[in-house]
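Asks: What follows is a protein structure lacking sequence information:
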């Protein structure tokens, strides 16, 4: 993919996340209100879930354009949940023997619907793309089938 196309794709990816972040900032201030708002938004526009999943999977590699941003978002989510648990513990609304950091990671991970978890991860050296930059999924499937035959 040409440099200008990559730059345009990166701007588009950031714009998608910016739109989601703007919607989050408009949500109610407490964590539960924010979670409810996000769930309602995904219910109203269920295609956002698949767009987000594609963006996330496409940016797992450290050199991917949105990798650092996704990592920062995940850490912020874990920190926010851990702080919420601590406040609940201080107010005697939550068991004090729970480790807020551990529970926060469990909660954030559980927030991903099971159907969005990949069944398998395969490392590839290059992602086949069309001339316009779209991923050629059929070629990825073909490569996986060939690998399975040789395994």
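Replies: That came through fine. Note that the structure is predicted; figures quoted are calculated from it, not measured.
Asks: From here on, just use CA atoms for contacts and neighbour counts.
Replies: OK.
Asks: Assign residue 142 to helix, strand or coil.
Replies: Of the three states, residue 142 takes helix under DSSP: H, G, I helix; E, B strand; the rest coil.
Asks: neighbours around it, how many?
Replies: Residue 142: 11 surrounding residues under other Cα atoms under 10 Å.
Asks: dump the residue contacts of it.
Replies: Contact analysis of residue 142 by Cα atoms under 8 Å, 6 or more residues apart in numbering lists nothing.
Asks: Okay, one more to line up with it:
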């Protein structure tokens, strides 16, 4: 659904409120950025899917990810009782929020790949920018 909304202005407009985004999703490029941002959360959950709370992936010892973060994220999706796109998108926002708002203090999400959600400026960021990472190029 996320990629198909690129073609429909009303769906892109709704994405901002449904996903609690700071900025509107205005272009097809914005939809791709959104898809990568959502995928990034689930990539991180998979890499840090430990049976105990951990800040290894999110880098915030004050607000670690829960034990089994992939299971916790997917629980948001399985709680949807009606398969309406709006309900699914809100559940997806809550799931991604486990990664991007572990502190619970953000009012909205900045999906700009060069903004605060981009993460640290450590070696992984350099490697990501200097090499084509096949697992990060699905679309």
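Replies: Arrived safely, thanks for sending. Given the structure is predicted, the values throughout are model-derived calculations rather than measurements.
Asks: Any idea what the TM-score comes out to?
Replies: Their TM-score after superposition, calculated using TM-score structural alignment, normalised by the length of the second structure, is reported as 0.26; 67 aligned residues with a Cα RMSD of 5.2 Å.
Asks: Only the buried residues of the helix or strand hosting residue 52 of the first structure, if you could.
Replies: Taking DSSP states H and E as the criterion, residue 52 of the first structure maps to helix 47-58. Within helix 47-58 of the first structure, the residues that qualify as buried are 49, 52, 53, 55, counting by 16 or more other Cα atoms under 10 Å.
Asks: Please identify which pair of the residues you listed lies farthest apart.
Replies: 49 and 55 (9.9 Å; Cα to Cα).
Asks: Quick check: the nearest residue to residue 77 of the first structure once chain neighbours are set aside vs residue 81 of the first structure, distance?
Replies: Spatially, and ignoring its direct neighbours in sequence, residue 77 of the first structure is nearest to residue 108 (7.0 Å; Cα to Cα, 6 or more residues apart in numbering). Distance, residue 108 of the first structure to residue 81 of the first structure, using Cα to Cα, to the nearest Å: 8 Å.
Asks: again with residue 137 of the first structure
Replies: Taking Cα to Cα, one finds residue 137 of the first structure at 36 Å from residue 81 of the first structure.
Asks: Among the two, which residue is more densely surrounded?
Replies: Neighbour count, other Cα under 10 Å: between residue 137 of the first structure and residue 81, residue 81 has more, with 22 against 12.
Asks: Quick one: name whatever helix or strand follows the host helix or strand of the more buried one.
Replies: Using DSSP H and E, residue 81 of the first structure maps to helix 67-90. Downstream of helix 67-90 of the first structure, the next assigned helix or strand under DSSP H and E is helix 100-110.
Asks: check contacts around residue 18 of the second structure.
Replies: 86, 89, 90, 93.
Asks: Could you list the buried residues of whatever helix or strand the second one lives in?
Replies: To tie it back to what came earlier, the one meant is residue 89 of the second structure. Using DSSP H and E, residue 89 of the second structure sits within helix 85-100. Residues of helix 85-100 of the second structure classed as buried under the neighbour-count rule (16+ other Cα under 10 Å) are 86-100.
Asks: Check which helices and strands the longest helix along the second structure sits against.
Replies: Determined from DSSP state H, the single longest helix within the second structure is helix 28-47. The helices and strands touching helix 28-47 of the second structure, judged by 3 or more Cα pairs under 8 Å, 6 or more residues apart in numbering; DSSP states H and E, are helix 69-78, helix 85-100.
Asks: tell me the angle of the helix or strand that contains residue 40 of the first structure relative to helix 67-90?
Replies: Here residue 40 of the first structure sits within helix 31-44, counting by DSSP H and E. Helix 31-44 of the first structure runs at 130 degrees relative to helix 67-90, counting by axes from the mean of the first three to the mean of the last three Cα atoms, to 10 degrees.
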